[in-house]
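Asks: here is a sequence together with a model predicted from it:
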Amino acid sequence: MSSKWWQKAVIYQIYPRSFQDSNNDGIGDLQGIIQRLDYLAFLGVDALWLSPVYSSPNDDNGYDISDYQAIGPEYGTMADMDCLIKEAESRKIKIIMDLVVNHTSDEHIWFQEALKSKDNPYHDFYVWRKPVAGGPPNGLKSNFGGSSWTYVPHLDEYYLHLHSKKQPDLNWENPKMKQAIWDMMNFWLEKGIGGFRLDVIDLIGKEPDHEITQNGPKLHDLLQEMNHKTFGNYDVVTVGETWGATPEIAELYSSPDRDELSMVFQFEHINLDKQPGKRKWDLKELNPYELHEVFSKWQIKLDQKGWNSLFWNNHDLPRIISRWGDDSDEYREISGKMLAIYLHFMKGTPYIYQGEELGMINYPVKEIQEVDDLESIQMYNERLKQGYPIDDLITSINAKGRDNARHPMQWDTQLNAGFSAEKPWLPVHSNYRTVNAAAALADENSLFYTYKQLITLRKQFDVITNGEYQIVETNNPLVLAYQRFDDEEELTVVVNFSKTVQKYKVAQTLAEHEILIHNCPERPEQWHQLAPYEAYAVRRSN
């Protein structure tokens, strides 16, 4: 069965600010990424998704873009960007740009012009409304807390910002604004990039007067227009960030005959450790079998209809080993291997976030002064006024704060883990002397080589890309299992999602199957008992 290149690919996300500093200013940069391309090629990834490197005042760490066609000086120059695209291509690695078209920075020239007068041609590039009863037009809330509306006195109007007030939302009903976005996207596509990750793309169809933000009625028309005007004319991948997607909505985005996106990031599984109806900071314990049911639902409902993305981590999420594995010295690596094996045999395109392959873990803080993340700080201040105990707020930030993913990449045992010779913009985790790339590369049993093996297996076995999926019942909610199969072969994946020994049953004996991967040093002696966090995948021909 023929596949698009991105259906067999494994994509690696880089947070450039934290990946590698080449000029010793404490901030990662494009030349730093170029220095590490051989490492990424050895891992075997096919594409690099870069979090934003455009010019930005960094109110939200680059997701507030002030110039779409300029590189932020902290990251380098456009010549560095061109060099990165070329050097990556020589290693058969594509570059995927992170793009924010729901909003810009308030320092973008468009918004600076929009502020001058209501008659300025750029004024209508953004969403403005008159005051109502002396206050905001309605009760829409920002995703970062507080009102989504900010008043501009000399215009006697409010502008909409679904994020920070320094991130005004674009008006997707304005044809001239849309054309400016299409031209900008084609500028990047002509440079030879491999595609776009589209930040909060499900918000561009918003209808603020009706307090509709996600999945507005015109959203899919806008995406089809975007496809036809830009990336639909290139052999590239597009992935949309869609927090509100269901499988049915994801099918609309990713069905090949609808000319929208290649796939979306859906977050149903990511919301399983928060209290229902509450915000992500309101913590609850994960139920592993509930996680299994959610993954399985997406595997089955999108089969032959759309395409899945597969991920545990990104720049907005805590480290998965700390979150749903076990970050103790005893179980850090084996639980990381279990999580990797469970995910990478599913149908879809896997994403690896920088340091995930090393088993990097969360960075705990003791007080709010240690926090950089805008979202965490706004939550802290908002809830402090509401009377929440400080200890509870710090606990929530340590569990879910976005800084957890943003501390520098751990390369070796040198000063600042080899990230920079100067003080990094965020501190390096204290465990860098043992958890680092140099140590992982030197140990053939490290988590790094589990990821490398999983990438190789995906390219080797077509059943991983195209086979069907079904749950395998184990009679134990902590032992999760599934099969991938086609006419030629069958793969069975079994994982113990706990740190205790677990017994389980499957419908068939697996003892005669070929072991493709196993995260314990010895072949299991008892096929119906798993050690803590034990995981394996086996194969047989049909």
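Replies: Arrived safely. This structure is a prediction, so every number in the text was calculated from the model and none was measured.
Asks: when you work out contacts or count neighbours from here on, use the C-alpha atoms and nothing else.
Replies: OK.
Asks: so residue 377: helix, strand or coil?
Replies: For residue 377, the assignment made with DSSP: H, G, I helix; E, B strand; the rest coil gives helix.
Asks: you'd agree it is up against residue 370?
Replies: No. Residue 377 lies out of contact with residue 370 (C-alpha atoms under 8 Å); the separation is 10.1 Å.
Asks: neighbour count winner among those two?
Replies: residue 377 (18 against 12; other C-alpha atoms under 10 Å).
Asks: give me the neighbour count for residue 475.
Replies: 12.
Asks: please enumerate the helices of the stretch 301-450 of the chain.
Replies: For the stretch 301-450 of the chain, applying DSSP state H, counting those that start in this stretch gives helices covering 320-324, 332-344, 374-385, 390-400, 437-442, 447-460.
Asks: chain center to the longest one: distance?
Replies: Once both centres are worked out by C-alpha atoms, centre = their mean, to the nearest Å, helix 447-460 turns out to sit 20 Å from its chain's centre.
Asks: show me what counts as buried in that helix.
Replies: The neighbour-count check on helix 447-460 (16 or more other C-alpha atoms under 10 Å) flags 447-451, 453-455, 457-458 as buried.
Asks: let's bring in a second one:
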Amino acid sequence: MEKKWWKESVVYQIYPRSFMDSNGDGIGDLKGMTSKLDYLHELGVDVIWLSPVYESPNDDNGYDISDYQAIMDEFGTMKDWEDLLAGLHSRGMKLMMDLVVNHTSDEHKWFVESRKSKDNPYRDYYVWRPGKEDGLEPNNWTSFFSGSAWQKDEETDEYFLHLFSKKQPDLNWENRKVRQEIYDMMTWWLDKGIDGFRMDVINLISKVDGLPSTPSGKRYDWGGDYFMNGPRVHEYLQEMNREVLSKYDIITVGECPGASTEDAAQYANKEQTELNMIFTFEHMDIDSGPGGKWDVKPWELKDLKDVMTKWQKGLEGKGWNSLYLNNHDQPRMVSRFGNDKEYRVESAKMLGTFLHMMQGTPYIYQGEEIGMTNVRFEAIEEYNDLEIHNMYREKVTEGGEDHQKVMESIYVKGRDNARTPMQWDESPNGGFTTGTPWIKVNPNFEQINAKQALADSNSIFYYYQKLIKLRKEHDIIVYGTYDLVAEEHEAIYAYTRTLGDEKLLVVCNFYGDEAVFNGNYSFDNAELLISNYEENGNENINNMTLRAYETRVYLLK
């Protein structure tokens, strides 16, 4: 396995609006982030992934960009951004920027020109089509945010494609000029000193020729097969790699919904002709019923084992995994996969161990390291997320579904679970702002906050610090091969990592009852590297009784 710094790194994601507010306007900003760099440095993370801070009308919280080379006023100035970059670099940390190039904002200068007339030079920067003779949209695709993926523009009496919000028109990657504009912009940021890109929905940039409707006959239908992992996507990414990425020593990760392990082995191939790694979504769907994300069903450990093992083995020797259990688009992992009540600390530590000991680059989402939880706002008006409001309108306001039933699904799966402000201390608004926060703080901030975590030597924060430190000390954690053990166990997820004559044994109890693990390992020495309960290190590892949400990692020699 070829050694690379980005394989050995741990990434920490900052969601700018919710991290730290320096000026009291209720919105997190760049100066706020810079003020917390010592905290991140103490945690030990290597790379900061910054969700978008570009100029944006904020229809989708910054993922609708109106100027790729300017900073949103709410976040500060380019000088503030440069100070953040310098602060990171001076502490030995790197910065990965979010790259959103499947679509722009409808307020981007390219789209403002594009919609003026059918013969405007920028018309072909986007995907325009006439409607059908019966007055219907060009095809029956639906948007990720519900409703048609097409919006009629009265000015030219044609429709433009938007796979997300109607204020996020899709760029036309078939147009060589569009691609060149994007590569020039990427080069501009890299020359400013950034260390990589996280690429938003990058596997959607190539659509099937002719943009056909799905064969279902429905007026509105999911058309993912026509725009996910499309016919030219690898051609485009290889071109991007040749013209931009290969010229810098950087980290790249592509968000790729609907990608299989076979797709990932191409996107994140070991020859590095495209990207370093991708984000898979398969493990994020194990609690989704046949009706999709909002059709919540209880997840099963067997499904988690199947999916994680498929990706670990599927990319072995072929590519590289990214490892995550939550981010700005997903609920809090301790609420979803652990127990955020009586075993919040234990289960948060177990989940962190489970993830960080696998092969791949781990991603920590802000607040994960202190065990922040999902939130339950009573009123739909207290939520901010466009996706939540679109779904609620479709199901309750227009569809007549039960309000409380839909709210329960939001409590489990809503993106705003991850977007409530970072909880720094027990002061008003969790120390996030002196003003009124853009979205309410989780009411449990008085019990769960960074100040409390830093004062407690047994906190989740210091446990994560140790996980990160172990990664730096043991090549096996980064480069060892993965194998699932105790596959049929209903409560325990256990696996080994192997590198040369060393073996790592990772055992995780995913439930609140005691569970017995029986192994069959012969070794001269078993060193307990980390556990979330007090241990004396002399247990018989071939016959272990694990307490509620207990995890242990042994190095066998």
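Replies: Alright, I've got the coordinates. Please read all numbers here as calculations on a predicted model, not as lab measurements.
Asks: in the first structure, which helix is the longest?
Replies: Across the first structure, the longest stretch assigned as helix under DSSP state H is helix 175-190.
Asks: return the residues in contact with the residue most central in space within the second structure.
Replies: Centroid check for the second structure by C-alpha atoms, centre = their mean gives residue 327 as the closest residue, at 4.1 Å. Taking C-alpha atoms under 8 Å, 6 or more residues apart in numbering, we find residue 327 of the second structure in contact with 13, 364-365, 418.
Asks: which one in the first structure is aligned with it?
Replies: Residue mapping for residue 327 of the second structure onto the first structure gives residue 314, with TM-score structural alignment as the criterion.
Asks: what about residue 180 of the first structure, neighbour count?
Replies: 11.
Asks: then residue 408 of the second structure?
Replies: Applying other C-alpha under 10 Å, we find 14 residues neighbouring residue 408 of the second structure.
Asks: measure it to residue 376 of the second structure for me?
Replies: Noted for residue 408 of the second structure: a distance of 9 Å to residue 376 of the second structure, by C-alpha to C-alpha, to the nearest Å.
Asks: what do you get for residue 398 of the second structure?
Replies: For residue 398 of the second structure, the distance to residue 376 of the second structure - C-alpha to C-alpha - is 23 Å.
Asks: higher neighbour count, these two?
Replies: A count of neighbours by other C-alpha under 10 Å puts residue 376 above the other of residue 398 of the second structure and residue 376, at 18 against 9.
Asks: which residues does that one contact?
Replies: By C-alpha under 8 Å, 6+ apart, residue 376 of the second structure lies in contact with residue 411.
Asks: find the nearest non-adjacent residue to the aligned residue in the second structure for residue 243 of the first structure, please.
Replies: Matched by TM-score structural alignment, residue 243 of the first structure corresponds to residue 257 in the second structure. Leaving aside its chain neighbours, residue 257 of the second structure sits nearest to residue 281 (5.9 Å; criterion: C-alpha to C-alpha, 6 or more residues apart in numbering).
Asks: then residue 208 of the second structure?
Replies: Nearest to residue 208 of the second structure is residue 226, by C-alpha to C-alpha, 6+ apart, at 5.2 Å.
Asks: how close does the match of residue 243 of the first structure sit to residue 171 of the second structure?
Replies: When residue 257 of the second structure is compared with residue 171 of the second structure (using C-alpha to C-alpha), they lie 18 Å apart.
Asks: ditto for residue 264 of the second structure
Replies: Computed as C-alpha to C-alpha, the residue 264 of the second structure to residue 171 of the second structure distance reads 23 Å.
Asks: residue 5 of the second structure now?
Replies: 33 Å.
Asks: neighbour count: the two, which is higher?
Replies: Using other C-alpha under 10 Å, the more surrounded residue of residue 5 of the second structure and residue 171 is residue 171, with 25 against 11.
Asks: report the secondary structure state of the equivalent of residue 192 of the first structure over in the second structure.
Replies: By TM-score structural alignment, residue 192 of the first structure lines up with residue 193 in the second structure. What three-state DSSP gives for residue 193 of the second structure is coil.
Asks: not counting its neighbours along the chain, what's nearest residue 193 of the second structure?
Replies: residue 85 (7.9 Å).
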